[in-house]
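S.K.: Give me a model of this one.
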Amino acid sequence: MTIAEALRDAARRLGTDWARDEAELLMAHALGVTRSAMLLGRMRDPAPLAFAHMLERRLEDEPVAYIIGEAEFYGRRFAVTPDVLIPRGDSEAVIAAALDAAPAPSRILDLGTGSGCLLLTMLAECPGARGWGLDRSAEALMVADANAAALQLKERVRFLKVDWNQPGWAERLGAFDLILANPPYVEAEAELDASVRDFEPAGALFAGADGLDAYRCLIPQLPHLLADQGVAVVEIGHRQAAAVTAIAARAGFSVTVLQDLAGRDRALVMRINRLAKRG
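M.R.: As a prediction, this is how the structure comes out:
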């Protein structure tokens, strides 16, 4: 079977609107070439045996990113493993919001850094910045550190094993011009696609019965970590804007809600409400 024939068969078996894209990503990885190189010069070659095994894994719902070990985010490639969430295009709204709200930060803190995609993207976009990435998972921090090395950012970033649920976690961190966070925000009983529910780390997904437990714990602690005129940008579920805004307001923040490319609420830009503080 040629590569062209194998791709057609795989797209048919996968049977989704994005099946062809997934099949091409898997095939290019099996060949060890870029997708464009495959499409332009390899379509008549015999399909590699590795592709069939990779396709079977995908047919059993394993995400493509875990099969090939990487995902694209904001135009860059990030290594991923089942120890971290897969970077998604929705989260690029956090980057856009952060670049607009804090275009030249000096110190950036990323809470729940996972693969490091948010923090490392901001460091790549802001050459004068230094970053601190916190996560309670040692395995996730290893992935983030590998991504920092691949992007040649290791000299500007530190990764720390920290759990924001534990007392004293923020001591000696200092103040930051920009805080990023993509905390767990999925309801415990939410219906999820099998590729998410069965493969991505539950601790990075679920946050109590209503999906708000992480925000209730984390947001009230952020004012002590923000420098004067600092800003925090937090990702939310697309139905959570009102609830998380209320949590932020009680913590002394003024909030702007921003949308992702699909027009869904996706990020909160939070600044200390100075008038409320003086009052």
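S.K.: use CA for all of it now, contacts and neighbours both
M.R.: Fine.
S.K.: So which residues of the stretch 151-279 of the chain form helices?
M.R.: Assigned helices in the stretch 151-279 of the chain, in chain order: 194-197, 213-218, 241-250, 274-278 (criterion: DSSP state H, counting those that start in this stretch).
S.K.: Dump those helices to TSV, plus mean neighbour count and distance to Pro63.
M.R.: Below are these laid out as TSV (neighbours: other C-alpha atoms under 10 Å; distance: least, C-alpha to C-alpha, whole Å):
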stretch	mean neighbour count	distance to Pro63
helix 194-197	14	6
helix 213-218	17	25
helix 241-250	17	28
helix 274-278	9	45
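S.K.: and this one, so I can compare the two:
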Amino acid sequence: MTIADLIRQAAARLEPVTDTARLDAELLMAHVLGVSRSDLLLRHMREEGPQDFAALIDRRAAHEPVAYIIGEQEFYGRPFAVTPGVLIPRADSETTVQAALDSARPDARVLDCGTGSGALLLTFLAERADARGVGIDASEAARHCAQTNTEALGLAERAQITAADWSKPGWADALGQFDLVISNPPYVEADAALNRQVRDWEPAEALFAGAEGLDDYRLLIPQLRGLLKPGGVAVLEIGWQQAETVSALAKAEGFTAELRRDLAERPRALILR
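M.R.: Reported below is the predicted structural model:
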């Protein structure tokens, strides 16, 4: 059976699982062959199909995210290694990075709270050659993944990945102050209805933040003033229904809040000054 035939069959099988069945099948086939998706479509569709493709489709049919199966997710035009111990970077979060790039000084010292794969911090540093930063995470698995990406992107001299938990007293005592604090904290309500590939596979500690999804904002925002240098800025990703509430939390701590929307025109990030 040709690769084209296998992809058609796989896409049909995945249609009940995902709205991107054909794309998922193509990405998984490209991964098996060790080629890019564009190369697959241009050069390999008439070839005999590989036997180990079926096992990957079985995993996807069980709602395992494509990024975990292939171990990689593109973000801001760069490949990031991802593992089941980290949240998969979303295109929506590119809005958060862009807000930071637009708001912070080019040579900023950056703190990324809850760095996960390192996508926010490392993208900022890759776009700003004079910037340096620290990514913190309470998860050892996340720190390992972020360090892998730091080295793969050639940023080890400018990025430090370290253990810290902003819910613990004294967590930031040794970190100093920063020109930019950026964070995509957990912000999902505990009882939110999520797609199975999110709820069953991605780490709960990176998703859920209490009954209202606000627990981590309530912890982190009051600490921002002590983390920021004079004139510094914080950029926080938010859920699309949280702009008003999180803005109010920030204003209660003496910050102004500027909203940025994602490509779907949903509220996505707040710039705090």
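S.K.: and Asn182 of structure 1, which of the helices of the stretch 151-279 of structure 1 is closest to it?
M.R.: helix 213-218 (9.8 Å; C-alpha to C-alpha).
S.K.: and for that closest one, what span of structure 2 is it aligned with?
M.R.: Alignment of helix 213-218 of structure 1 against structure 2: residues 215-220, by TM-score structural alignment.
S.K.: three-state assignment of the residue nearest in space to the middle of structure 2?
M.R.: Taking C-alpha atoms, centre = their mean, the centroid of structure 2 lies closest to Pro89, which sits 2.7 Å from it. Counting by DSSP: H, G, I helix; E, B strand; the rest coil, the backbone at Pro89 of structure 2 sits in coil.
S.K.: Just to check, it is in contact with Gln73?
M.R.: Yes - between Pro89 of structure 2 and Gln73 there is a contact at 6.9 Å, judged by C-alpha atoms under 8 Å.
S.K.: List the residues that contact the equivalent of Leu27 of structure 2 over in structure 1.
M.R.: When structure 1 is aligned by TM-score structural alignment, Leu27 of structure 2 is paired with Leu25. Applying C-alpha atoms under 8 Å, 6 or more residues apart in numbering, we find Leu25 of structure 1 in contact with 35, 64.
S.K.: how far away is the closest residue to Thr2 of structure 2 other than its chain neighbours from Leu272 of structure 2?
M.R.: Counting by C-alpha to C-alpha, 6 or more residues apart in numbering, Glu48 is the residue found nearest to Thr2 of structure 2 once chain neighbours are left out, at 4.4 Å. Distance of Glu48 of structure 2 to Leu272 of structure 2, given as C-alpha to C-alpha, to the nearest Å: 55 Å.
S.K.: The two: which has the busier surroundings?
M.R.: Applying other C-alpha atoms under 10 Å to Glu48 of structure 2 and Leu272 shows that Leu272 carries more neighbours, namely 23 against 13.
S.K.: Show me what that one lines up with in structure 1.
M.R.: By TM-score structural alignment, Leu272 of structure 2 lines up with Met270.
S.K.: circling back: am I right that the match of Leu27 of structure 2 is in a helix?
M.R.: Yes - counting by three-state DSSP, Leu25 of structure 1 is found in a helix.
S.K.: Leu6 of structure 2: what secondary structure?
M.R.: Strictly by three-state DSSP, Leu6 of structure 2 counts as helix.
S.K.: contacting residues for it?
M.R.: Leu6 of structure 2 touches Gly49, counting by C-alpha under 8 Å, 6+ apart.
S.K.: neighbouring contacts of stretch 119-129 of structure 1?
M.R.: 74, 95, 99, 103-110, 113, 130-133, 147-148, 151, 153, 156, 180.
S.K.: which of these count as buried?
M.R.: Buried members of the contacts of stretch 119-129 of structure 1, counted by 16 or more other C-alpha atoms under 10 Å: 74, 95, 99, 104-110, 113, 130-133, 147-148, 151, 153, 156, 180.
S.K.: Map the residue nearest to Thr2 of structure 2 across to structure 1 for me.
M.R.: Glu48 of structure 2 maps onto Pro46 in structure 1, by TM-score structural alignment.
S.K.: Could you tell me how far Arg261 of structure 2 is located from Thr95 of structure 2?
M.R.: From Arg261 of structure 2 to Thr95 of structure 2 the distance is 7 Å (C-alpha to C-alpha).
S.K.: Who has more neighbours out of the two?
M.R.: Thr95 (20 against 16).
S.K.: And the helices in the stretch 1-150 of structure 2?
M.R.: Listed in chain order, the helices of the stretch 1-150 of structure 2 (DSSP H, counting those that start in this stretch) span 3-14, 21-33, 37-39, 53-61, 66-70, 93-103, 119-127, 140-152.
S.K.: Buried residues of stretch 255-272 of structure 2, list them for me.
M.R.: Neighbour-count burial for stretch 255-272 of structure 2 [16+ other C-alpha under 10 Å]: 255, 257, 259-262, 267-272.
S.K.: Neighbours of Gly75 of structure 1, how many?
M.R.: Gly75 of structure 1: 8 neighbours (other C-alpha under 10 Å).
S.K.: Quick one: map it onto structure 2.
M.R.: So, by TM-score structural alignment, Gly75 of structure 1 is matched to Gly77.
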